[in-house]
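[1] Dropping the sequence and predicted coords here.
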Amino acid sequence: MMPEPAHVLLVEDDASTAAYIQRFFEHSHIRITAVADGTQGQALAMAQPWDCIVLDRRLPGLDGLTILTTMRADNIQTPVLFLTTMDGIHDRVSGLRSGGDDYLVKPFALTELSARIESLLRRTKEPGNDVRLVFADVEVDLLTREVRRAGEKLYIQPQEMKLLEYFMKNPLVVLSREMLLQAVWGLDFPVRTNLVETHVSRLRERLGRDAPPLIHTIKGRGYMLRHP
């Protein structure tokens, strides 16, 4: 028996972009319902369960950030992926801090959009997803603070653990140095320090020098957790 398709709400006011996305997923296990207005998008997001919501930031009626804030205030925890042209560091940070689960900037590749949606769907359907993070062969237990790679237990220091947790919660997302300083160290102002670089280097070593690398440097932009 075939599993039920995942039902994804797309709130996107650009008709060509919405049609482009719907055509791509037409014969997949993901079913897209698209609306072009923020007010209608919020009403649908709060009226019925969805497996995932793909949300633009700039919308007629209500903007995407307002929709998400209202959802989270009403304890609706549907995973939300922002899909937007707003690519500033402040835009990304505000989107994630308001309860967004991922952030993809336009223009985008449909294959990457698909991979990110699938990642969010796996995260919500895994048993115990609130206490266990999994990416590739790395597992993090948020209760015991235990980290394993390919079944082998690793020793991770507390600050490195916070850094790893943030990477694991935001896979396939370019995380800038500023975003990491804010999320991991709580620094909301520019600082001249190699804090991020040092801890990323140490974390890479903890994850295994001889294992395939998972934390990649994106030149001029930051770091990304992805498969080799």
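    Structure received.

[2] From now on I want contacts and neighbour counts done on CA atoms only, so please keep to that.
    Fine.

[3] Mind giving me the packing neighbours of the helix or strand harbouring Leu83?
    Leu83 is part of strand 80-84 when elements are defined by DSSP states H and E. Other elements packing on strand 80-84 under the criterion 3 or more Cα pairs under 8 Å, 6 or more residues apart in numbering; DSSP states H and E are strand 52-55, strand 102-105.

[4] Adding distance to His29 and mean neighbour count, write these out as TSV.
    TSV is the format used below for the helices and strands packed on strand 80-84 (distance: least, Cα to Cα, whole Å; neighbours: other Cα atoms under 10 Å):
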stretch	distance to His29	mean neighbour count
strand 52-55	13	25
strand 102-105	20	22
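
[5] can I get the ones you listed in JSON lines with distance to Gln22?
    Converted to JSON lines, these look like this (distance: least, Cα to Cα, whole Å):
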{"stretch": "strand 52-55", "distance to Gln22": "12"}
{"stretch": "strand 102-105", "distance to Gln22": "17"}
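
[6] ok so, going back, how far off centre is the strand holding Leu83?
    Offset of strand 80-84 from its chain centre (Cα atoms, centre = their mean, to the nearest Å): 9 Å.

[7] How about residues contacting that strand?
    Contacts of strand 80-84 from elsewhere in the structure, counted by Cα atoms under 8 Å, 6 or more residues apart in numbering, are 52-58, 64, 68, 95, 99-106, 117.

[8] Flag every buried residue along the helix ranked longest in the chain.
    Longest helix of the chain, by residue count under DSSP state H: helix 110-125. Under the neighbour-count criterion of 16 or more other Cα atoms under 10 Å, helix 110-125 has 113, 116-117, 119-121, 123-124 buried.

[9] What is the neighbour count of the closest residue to Leu225 other than its chain neighbours?
    The shortest distance from Leu225 to any residue other than its chain neighbours is 4.6 Å, reached at Ile215 (Cα to Cα, 6 or more residues apart in numbering). The burial count assigned to Ile215 is 21, neighbours taken as other Cα atoms under 10 Å.

[10] next one: Trp50
    16.

[11] Comparison target below:
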Amino acid sequence: MTDRILVAEDEPRIASFVKKGLSGAGFHVTVVPDGPGVRDHALTGGFDLLVLDIGLPGMDGFDVLRRLRASGSTIPVIILTARDSVHDTVAGLTGGADDYMAKPFQFEELLARVRLRLDRARPSPSPELLAHRGLELDPRTRHVTLDGRTVELSAREFALAETFLRHPGQVLSREQLLRLVWGPDAGSSSNVVDVYVRYLRRKLGPDRIATVRGAGYRLEPG
């Protein structure tokens, strides 16, 4: 989905320059030239980032920013302004801006900051649900179900099952499993792997994990 950027700028030449550059970079850009209009557009929740000029007619950018944050809006804001004093920079950042750029500016730098702020604003992906032939593991909650029925696994059994589900159809040697599940200091004994594979077979079914003679174990893909 294309990110939507709101540009608050009353100088037509700069507004056109920024819109053309951001549109060319693949963003959907809306330009609004006055403070009240910027506030109203931003509060719709339909934008992913705001590039905000301070010297706007009707309501300056600092006031727009204060009203947005007071309303609970968390839209990332990059201030882009001719005011480059330390006082103005501090006022913008403490007022809730995420970044501050002084005019004149290089578009490449603005684009880099826009992308950075959008990336930081995106929620971190939660661990995916791992599934295999009716078996489901949730790495976040460590909940396991088999054909809809909850299965209780110990921490080590869960780690071993998760390792198999992340490598379906791949032959994993006992040494690999020791390193992945028990850690690099687990030693060289492979008997513990055999023991825990037996535990998993009892709980998850005898035909799910195949023994590959002389090589290790494999989670059957079919």
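    Received the coordinates, thanks. What you see is a predicted model, and the numbers here were worked out from it, not measured in a lab.

[12] before we move on, the earlier item: which position in structure 2 aligns with the residue nearest to Leu225 of structure 1?
    Ile215 of structure 1 is assigned no aligned equivalent in structure 2, the criterion being TM-score structural alignment.

[13] What residue in structure 1 is paired with Leu116 of structure 2?
    Alignment note: Leu116 of structure 2 maps to Ser119 in structure 1; criterion TM-score structural alignment.

[14] Can you tell me the element the residue sitting nearest the centre point of structure 2 falls in?
    In structure 2, the residue lying closest to the centroid (Cα atoms, centre = their mean) is Ser124, at 3.1 Å. For Ser124 of structure 2, there is no helix or strand it lies in under DSSP H and E.

[15] residue contacts, it?
    Shown here is Ser124 of structure 2, which makes no contacts under the criterion Cα under 8 Å, 6+ apart.

[16] sorry, back to before: packing partners of the longest helix of structure 1?
    Helices and strands in packing contact with helix 110-125 of structure 1 are listed as strand 52-55; criterion 3+ Cα pairs under 8 Å, 6+ apart.

[17] Leu118 of structure 2 against Leu50, yeah?
    No - in this structure, Leu118 of structure 2 is not within contact of Leu50 by Cα atoms under 8 Å, at 10.3 Å.

[18] Now the common contact residues for those two.
    Pro76.

[19] ok, now which ones touch the residue nearest to Pro104 of structure 2 when sequence neighbours are not counted?
    Nearest in space to Pro104 of structure 2, with sequence neighbours left out and distances taken as Cα to Cα, 6+ apart, is Ala82 at 7.2 Å. Residues counted as contacts of Ala82 of structure 2 (Cα under 8 Å, 6+ apart) are 102-104.

[20] Ile5 of structure 2 now?
    Contacts were defined as Cα under 8 Å, 6+ apart; by that measure Ile5 of structure 2 touches 27-30, 47-51.

[21] which residue numbers in structure 2 go with the strand holding Leu83 of structure 1?
    So strand 80-84 of structure 1 is aligned with residues 77-81, judged by TM-score structural alignment.

[22] After superposing, tell me the mean distance of that stretch to structure 1.
    Once superposed with structure 1, the aligned residues differ from stretch 77-81 of structure 2 by a mean of 0.2 Å; criterion: mean Cα distance after the TM-score superposition for structure 1.

[23] Quick one: the strands in structure 1, in order.
    Listed in chain order, the strands of structure 1 (DSSP state E) span 6-11, 30-35, 52-55, 80-84, 102-105, 132-135, 138-141, 146-149, 152-154, 215-218, 222-225.

[24] Quick one: closest of those strands to Val196 of structure 1.
    For Val196 of structure 1, the closest of the strands of structure 1 is strand 222-225, at 9.9 Å, according to Cα to Cα.

[25] and the closest one, how far out from the chain's middle?
    Centroid separation for strand 222-225 of structure 1 versus its chain: 12 Å, with Cα atoms, centre = their mean.

[26] list the buried ones in that strand?
    When burial is assessed from 16+ other Cα under 10 Å, strand 222-225 of structure 1 yields the following buried residues: 222-225.

[27] Could you do stretch 79-95 of structure 2 as well?
    Buried positions in stretch 79-95 of structure 2, judged by neighbour count with 16+ other Cα under 10 Å: 79-81, 83, 89, 92-93.

[28] residues near Thr39 of structure 1, how many?
    Should you count by other Cα under 10 Å, Thr39 of structure 1 turns out to have 18 residues around it.

[29] neighbours of the alignment partner in structure 1 of Ile14 of structure 2, just the number please.
    Aligned against structure 1 by TM-score structural alignment, Ile14 of structure 2 finds its counterpart in Thr17. Using other Cα under 10 Å, Thr17 of structure 1 has 11 neighbouring residues.

[30] and what of Lys20 of structure 2?
    Residues near Lys20 of structure 2, counting by other Cα under 10 Å, number 13.

[31] Next: Val195 of structure 2.
    Close neighbours of Val195 of structure 2, defined as other Cα under 10 Å, add up to 10.
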